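A.B. asks: Sequence and predicted structure below; questions after.
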Amino acid sequence: MKQTGKNMALIGAAGYIAPRHMRAIKDTGNRIVAAMDPKDSVGIIDSYFPESAFFVEFERFDRHIEKLRRRGDGSAVDYIAICSPNYLHDSHMRFALRAGADAICEKPLVVNPWNAEALQDIEKDSGRKVHTILQLRLHPSIIALRERVAAAVAADPDVRFEIDLTYITSRGSWYFASWKGEDVKSGGIAANIGVHFFDMLLWVFGPLVESRTHALADDVGSGFLRFRNADVRWFLSINERYLPDAIREKGQRTYRSITMGGEEIEFSEGFTDLHTESYRHILSGKGFGLDDALPAIRLVHAIRTDKNHVRDSAAHPLMADIV
């Protein structure tokens, strides 16, 4: 019987985010035919695609993908999902495009903006496409916020919103021993945990006008952003010491908050299925590509390279807790 759905491969099968991609691929009626990771702790694959080929060496994975492509019997890989460390995304996307597949890459798409700009040329040469996961654009609460802001801007193009963004997601000491703790490999905290929030702000409030970084360290960052229709104070941290007391008392280790004019925008729920929704959008031709991802990548790069950390009156309230 002829198989339906797409053939997919996965790079970075042992990573934290890989199971969400496995689930999304299965839930959208597709299959992983090959997976690769230098670490072999990938038993989770058995819960989704136990028949998938698996490789710990990229060279053998490369050979297998090429073999499938040359068979000419419909077994060629259509998409390669990339869940590898941030600094390898660029190389793995180029591999996917040159292998005749579309790339589906986790955020941040790349660490440096010029890497994404070069990928645009390879897209043209290969005839294939890069897709990225910008799941907050698919969150019902964020969609509703964007529609609310759009209506206000239509009524008054000069309207401005006052936004506070706070995201604290506690990480243990393992974080600093991993590639995530190396700025050159991860892009630092702004890229690791902030890039999808920055993308969301750009998507909702329009182009960036100004960025000021008030503080930036391995475990915490804060600053001010001026968009076309909003002023944003932002605070990101992986250090549990910054958690609100009420959150800590509940034993929770993550805190997300967006306020607009002092009003809380509720978006704490609804994250579970957003990778599956992202895959549905990609497969239907409505996914987000390089042009969509670049503004947030450029913003993160501006934050990382801003060395003039001066606290001013626009600082986020939690800046008072940074030593």
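C.D. replies: Looks like it came in fine.
A.B. asks: Only C-alpha atoms from now on, for both contacts and neighbour counts.
C.D. replies: OK.
A.B. asks: end to end, how far does stretch 188-196 reach?
C.D. replies: Here the two ends of stretch 188-196 are set 14 Å apart, with distance taken as CA to CA, to the nearest Å.
A.B. asks: now stretch 26-41
C.D. replies: 20 Å.
A.B. asks: which other residues reach it?
C.D. replies: Here stretch 26-41 makes contact (CA atoms under 8 Å, 6 or more residues apart in numbering) with 4-14, 22, 25, 48-49, 51-58, 61, 65, 77, 276, 279-280.
A.B. asks: this is the other structure I want to compare:
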Amino acid sequence: MKNFALIGAAGYIAPRHMKAIKETGNTLIAALDKYDGIGIMDSHFPQAHFFTEFERFDRFIDKWHREHDKRIEYIAITTPNYLHDSHIRFALKSGAHAICEKPLVLNPHNLDQLKVIEEETGKKVYNILQLRLHDSIIALKNKIAAELEADPTRIYDIDLTYLTSRGRWYFVSWKGDEAKSGGIASNIGVHFFDMLSWIFGPVEENVVHLKQPDANAGYMKLKNARVRWFLSVNYDYIPETVKASGKTTYRSITVNGEEFEFSEGFTDLHTTSYRHILQGGGFGLEEARNSINIVSTIRNLPALGLEGEYHPFCRKVLG
């Protein structure tokens, strides 16, 4: 049994981490969040110590190590994106491995600094990149790898479309602040960009066509793929047929015009991710680098509008 702590216990994704800690046979020693309405902990670890102030949490972690002559071996981090870097540093310097939600950090240079701290402390940073553990995506990667082995010059045409409706609260929260979330591409797109670059190779060209608070779109040339992408949190842009079915989310990836279906199998991927880490696997700093480079570049590129290889949904926004 391993000992865990959790920073960001009241967040949307935190219950999946609590469930993963429990289902892998481990225990949560302490949790931190400035918001204290987290009865969800009663379903997982009612005996865990809880703190609303970082200073008291810090003191507890240090004191617990000394009094129990054992360590909290992993600290899970589910805080707002802009705080990940700081909380990862805390975990490593506290003698724990860090398991952090995506995006791991907002900028590539943060990865370089964390690598130095890894070397200093002997502890590891793990990023939750659960799409890499999805059965359908693994099958797609294997299929593409076999085809590229037969023809290394092959280029695939891909359309990535992801819309997940969010209310007005989104733009008032940290998620609507680009300095804190990294913007739409970082907040809801980073795991898709990771998955695509994992399968089709690194980015050779990156173009942004649309950049608005509620929608981003662009074009990427990967080593073996041309990708048109559209990401949004605006319900208005969801196709009418999807709205008619009562759904508020639309996810589509087409490869050479054929729909790639991966809507099922998401339920237990955090537990699968934890099991993967605890068995000696996991995805570290270098695995995260491609996707962090992509979203950081997108954040700093100008939007070109309806020019070149833009995603068809751009016309929903720009007319």
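C.D. replies: Perfect, thanks for sending it. Because the structure is a prediction, the values reported are computed rather than measured.
A.B. asks: Make a ChimeraX selection of whichever of the contacts of stretch 26-41 of the first structure turn out to be buried.
C.D. replies: In ChimeraX, this line selects whichever of the contacts of stretch 26-41 of the first structure come out buried by 16 or more other CA atoms under 10 Å:
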select :6,7,8,9,10,11,12,13,14,22,25,48,49,52,54,55,61,65,77,276,279,280
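A.B. asks: For residue 168 of the first structure, give me its contacts.
C.D. replies: Here residue 168 of the first structure is in contact with 235, 236, 237, 238, 239, 240, 242, 243, 253, 254, 255, 256 (criterion: CA under 8 Å, 6+ apart).
A.B. asks: what does residue 271 of the second structure align to in the first structure?
C.D. replies: In the first structure, residue 271 of the second structure lines up with residue 276, judged by TM-score structural alignment.
A.B. asks: where does the closest residue to its match other than its chain neighbours fall, helix, sheet strand or coil?
C.D. replies: Closest residue to residue 276 of the first structure apart from its sequence neighbours, by CA to CA, 6 or more residues apart in numbering: residue 24 at 4.1 Å. Of the three states, residue 24 of the first structure takes helix under DSSP: H, G, I helix; E, B strand; the rest coil.
A.B. asks: Might one say that residue 24 of the first structure is in contact with residue 272?
C.D. replies: No - at 10.6 Å, residue 24 of the first structure does not count as touching residue 272 under the criterion of CA atoms under 8 Å.
A.B. asks: Same drill for those two, tell me which one is more crowded.
C.D. replies: residue 24 (22 against 9; other CA atoms under 10 Å).
A.B. asks: any idea how far that one is from residue 62 of the first structure?
C.D. replies: 23 Å.
A.B. asks: still on that earlier bit, narrow the contacts of residue 168 of the first structure to those that are buried.
C.D. replies: For the contacts of residue 168 of the first structure, buried by 16+ other CA under 10 Å: 235, 236, 237, 238, 239, 240, 242, 243, 253, 254, 255.
A.B. asks: Those residues: which two are farthest apart?
C.D. replies: Using CA to CA, the pair of these lying farthest apart is 235 and 253, separated by 15.7 Å.
A.B. asks: check contacts around residue 177 of the second structure.
C.D. replies: Taking CA under 8 Å, 6+ apart as the test, what residue 177 of the second structure contacts is 171, 183.
A.B. asks: Show me what it aligns to in the first structure.
C.D. replies: Here residue 177 of the second structure is matched to residue 182 in the first structure, going by TM-score structural alignment.
A.B. asks: Same question for residue 107 of the second structure.
C.D. replies: By TM-score structural alignment, residue 107 of the second structure lines up with residue 112.
A.B. asks: Run a quick check on that match versus residue 301, I expect a contact.
C.D. replies: Yes - with contacts counted by CA under 8 Å, residue 112 of the first structure reaches residue 301, the gap being 6.6 Å.
A.B. asks: what two of the contacts of residue 168 of the first structure are the furthest from one another?
C.D. replies: 235 and 253 (15.7 Å).
A.B. asks: thinking again about what came up before, inside helices: which ones of the contacts of stretch 26-41 of the first structure?
C.D. replies: Using DSSP state H, the subset of the contacts of stretch 26-41 of the first structure located in helices is 22, 25, 58, 61, 65, 276, 279, 280.
A.B. asks: Not counting residues beside it along the chain, what's closest to the fourth one?
C.D. replies: Take residue 61 of the first structure and drop its neighbours on the chain: the residue closest to it by CA to CA, 6+ apart is residue 55, 5.7 Å away.
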